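Enquirer: Just to be clear, the model below is a prediction. Sequence and coordinates:
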Amino acid sequence: MAAVLAIGLTGAGVGAGTAMAAGQANARPDRAEIEAIVRNYILSHPEIIPEAVARLEQAEARKVLASNRAAIETPFPGATAGNPAGDVKLVVFFDYACPYCRQGHADVQKLVREDPKLMVIYRDFPVLSPASTEAAMASLSAATQGQYRKFHDAMFDSPGRVSLVRTMGIVKGVGLSEERITADLSNTALKAELDRNLLLGRNLGLTGTPSYIIGNRVLSGAVGFDRLKEAVVAARAEKER
């Protein structure tokens, strides 16, 4: 009888130990269980995917922008607008042949009028046609003559498709030297500036025009005045923290 009781107690002890071990195992789910939980949550809440992707893209953008900040925010002399000592810099990558850049130009002009502390840096980014490159070279030549804004505004404010004839017509219309502009169409130093802009755009992952760099944000396309203004406000708030 005693032997039977001892065996019973031993079995009970083994059973209790097994139950405790099982409880501990259940308290620590393995990798497969965790992955299943995560998968089921994502399937039940698919709206978190775009948010997660956006956060990842923002984190990557911050890294790329930080490593290229000096190149991004150091303008070609004269290719600027707004306050030269502005607390926030809005960098515009554009192509004169881009109809969306024409729309974006109006938005940027409005921002400059409303925000006296904003600096705008223009980066000629001719990607659409040879005529885009000719217009960009004329644009940089205008900058060396201290007339960048006059030429830049006229290119976007006047109607017509970009061509060398139209570009030279605007050159004449704003009072620039046609001889100087014509010579500068093959200026190697100006061409090097365009090449730097194109390389910078590739490093930043820009896929088209217009593209805007504001603080730690990259905005692509004609995003409109409100989104540009929101980005400027956010960039200013980040600098004040």
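Expert: Received it, and whenever you're ready, just let me know what you need.
Enquirer: From here on, just use CA atoms for contacts and neighbour counts.
Expert: Will do.
Enquirer: contacting residues for Pro75?
Expert: By Cα atoms under 8 Å, 6 or more residues apart in numbering, the contact set of Pro75 is Ile121, Tyr122, Arg123.
Enquirer: Buried ones among those residues?
Expert: Ile121, Tyr122, Arg123 (16 or more other Cα atoms under 10 Å).
Enquirer: Which of those residues fall in strands?
Expert: Among those, the subset assigned to strands under DSSP state E consists of Ile121, Tyr122, Arg123.
Enquirer: can you list these in CSV and add distance to Gly221?
Expert: Below are these laid out as CSV (distance: Cα to Cα, whole Å):
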residue, distance to Gly221
Ile121, 17
Tyr122, 15
Arg123, 15
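Enquirer: Go through those residues and name the one nearest Leu111.
Expert: Leu111 lies nearest to Ile121 out of those, by Cα to Cα, at 13.0 Å.
Enquirer: Provide a list of residues in contact with the closest one.
Expert: Neighbour list for Ile121: Glu73, Pro75, Ala79, Thr80, Ala81, Lys89, Leu90, Val91, Val92 [criterion: Cα under 8 Å, 6+ apart].
Enquirer: Which one (most neighbours) among those residues?
Expert: The most crowded member of those, judged by other Cα atoms under 10 Å, is Leu90 (27 neighbours).
Enquirer: A helix includes Ala222, no?
Expert: No - counting by DSSP: H, G, I helix; E, B strand; the rest coil, one finds Ala222 to be coil, located in no helix.
Enquirer: before we go on, here's another structure to hold up against the first:
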Amino acid sequence: MRTFLLVLALIAIAGFPFVSNWYYGRVKDAYAVSQTEKIVEEYIQRNPEKILESVNQYRLAQFEEQQKQKEQEINKLIAQHKSEVFDTNYPSFVAKNAKTVLVEFFDASCGYCKLASQILLKIKRDYPNVTYTLRNLPILGQSSLVAAKYDTGVFLFMKEKDIQNLKYSDFHSRLMAHDGVYTPEVITKILSEIDLDPQEVLKFVEQNESEISAMIEATIQLAQKLRLDGTPVFIVGDKIVQGVSEAGLREMLEKAS
């Protein structure tokens, strides 16, 4: 009896074109989905590397989009804190009639920053009409803090004594070239190498420690405002280059010129 009723139901469905089309469409769709799933499953089994490649491309695209959004956010933040970012009261090499200022956030203990320091020497030779400002951002511990303290202090000492920037440039280059922990003894050795009286300089640094500490703290706070999460970082105008990229720096300076 049940079989008979099912047969009648199927005959009835077939007799109504609209219902019939709907019914067979559902069956056809289910079959198509099943076949598609089977094809996809077979393809994955035969070509697993293609799936990994696709996943990696997707992740890379996501990362690049996130970096782009982050860069746009930082650009806005730079514009908001422009006067703080381009403050040449910090260690600077000021060019006459400079229209462009390049700011570097660095940690003297950072290996990438040491490499960037060498690149910056070449950049300075090729772009003499640019003002370069160095912001000590000691994020790698006590040794970095010692280096930041004396790098800032030596700059202020030379500024007060009206000593040419070449002396500070020499000190800074030797500081960045040092491979090891930074201590007052290391600073004393560097000062002696550039013919400055270590006792006079160290005394000046100790006497002005509160000002120096305030400058370093202000840089740390500024880095937090700009959401910087590492060193080195270079800023020109509202553009930023994170990490060591000579090509990126040159491109940024060319556009700013």
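Expert: Perfect, thanks for sending it. The shown structure was predicted, so the numbers you read here are calculated from the model rather than taken from an experiment.
Enquirer: circling back to that earlier point, looking at structure 2, which of the contacts of Pro75 of structure 1 still make contact?
Expert: By both residues aligned by TM-score structural alignment, their matches' Cα atoms under 8 Å, the contacts of Pro75 of structure 1 still in contact after alignment to structure 2 are Ile121.
Enquirer: Can you point out the buried residues in whatever helix or strand Leu8 of structure 2 lives in?
Expert: Leu8 of structure 2 belongs to helix 2-15 when assigned by DSSP states H and E. Using 16+ other Cα under 10 Å as the test for burial, helix 2-15 of structure 2 gives Ile13.
Enquirer: From the rest of the structure, what touches that helix?
Expert: Against helix 2-15 of structure 2 from outside (Cα under 8 Å, 6+ apart): Val19, Ser20.
Enquirer: At which residues are the strands of structure 1 located?
Expert: In structure 1, the strands defined using DSSP E lie at 80-82, 88-94, 118-124, 211-214, 217-220.
Enquirer: any idea which of the buried ones among the contacts of Pro75 of structure 1 is closest to Ala234 of structure 1?
Expert: Looking across these and measuring by Cα to Cα, the closest to Ala234 of structure 1 is Ile121, at 18.1 Å.
Enquirer: Give me the aligned partner of that closest one over in structure 2.
Expert: The pairwise alignment with structure 2 assigns Ile121 of structure 1 to Thr133, based on TM-score structural alignment.
Enquirer: Out of the contacts of Pro75 of structure 1, which comes closest to Pro159 of structure 1?
Expert: Proximity of these to Pro159 of structure 1 (Cα to Cα) peaks at Tyr122, which lies at 20.6 Å.
Enquirer: need the contact list for the closest residue to that closest one other than its chain neighbours.
Expert: Take Tyr122 of structure 1 and drop its neighbours on the chain: the residue closest to it by Cα to Cα, 6 or more residues apart in numbering is Val92, 5.0 Å away. Listed by Cα under 8 Å, 6+ apart, the contact set of Val92 of structure 1 reads Val120, Ile121, Tyr122, Arg123, Pro210, Ser211, Tyr212, Ile213.
Enquirer: Trace Val92 of structure 1 over to structure 2, please.
Expert: With TM-score structural alignment as the criterion, Val92 of structure 1 matches Glu104.
Enquirer: Ser139 of structure 1 pairs with which position in structure 2?
Expert: The equivalent of Ser139 of structure 1 in structure 2 is Asp151 (alignment by TM-score structural alignment).
Enquirer: So that match sits against Arg174, correct?
Expert: No - Asp151 of structure 2 is beyond contact range of Arg174, at 10.6 Å (criterion: Cα atoms under 8 Å).
Enquirer: So those two - more neighbours on which side?
Expert: Asp151 (24 against 16).
Enquirer: contacting residues for that one?
Expert: Going by Cα under 8 Å, 6+ apart, Asp151 of structure 2 touches Asn136, Phe171, His172, Leu175.
Enquirer: Over to Ser144 of structure 2?
Expert: By Cα under 8 Å, 6+ apart, the neighbours of Ser144 of structure 2 are Asp107, Ala108, Ser109, Pro138, Tyr182.
Enquirer: which non-adjacent residue is nearest it?
Expert: Nearest residue to Ser144 of structure 2, sequence neighbours excluded (Cα to Cα, 6+ apart): Pro138, at 4.9 Å.
Enquirer: pretty sure that neighbour contacts Ala108?
Expert: Yes - when contacts are counted by Cα under 8 Å, Pro138 of structure 2 is listed as touching Ala108 (7.5 Å).
Enquirer: Between the two, which contacts overlap?
Expert: Common neighbours of Pro138 of structure 2 and Ala108 (criterion: Cα under 8 Å, 6+ apart): Ser144, Ala148.
Enquirer: These two: who's more crowded?
Expert: The neighbour count for Pro138 of structure 2 versus Ala108, taken as other Cα under 10 Å, is higher for Ala108 (31 against 25).
Enquirer: Give the equivalent position in structure 1 for Cys113 of structure 2.
Expert: Alignment note (TM-score structural alignment): Cys113 of structure 2 maps to Cys101 of structure 1.
Enquirer: from what I can see its match touches Tyr212, true?
Expert: No - assessed by Cα under 8 Å, Cys101 of structure 1 is found out of contact with Tyr212, at 10.7 Å.
Enquirer: The two: who's more crowded?
Expert: Here Cys101 of structure 1 and Tyr212 are compared on neighbour count by other Cα under 10 Å; more neighbours surround Tyr212, at 25 against 21.
Enquirer: which residue in structure 2 lines up with that one?
Expert: By TM-score structural alignment, Tyr212 of structure 1 lines up with Phe234.
Enquirer: The residue lying closest to that match once chain neighbours are set aside and Glu84 of structure 2: what is the separation?
Expert: Leaving aside its chain neighbours, Phe234 of structure 2 sits nearest to Glu104 (4.5 Å; criterion: Cα to Cα, 6+ apart). Counting by Cα to Cα, to the nearest Å, the gap from Glu104 of structure 2 to Glu84 of structure 2 is 13 Å.
Enquirer: now Glu64 of structure 2
Expert: With the distance defined as Cα to Cα, Glu64 of structure 2 ends up 29 Å from Glu84 of structure 2.
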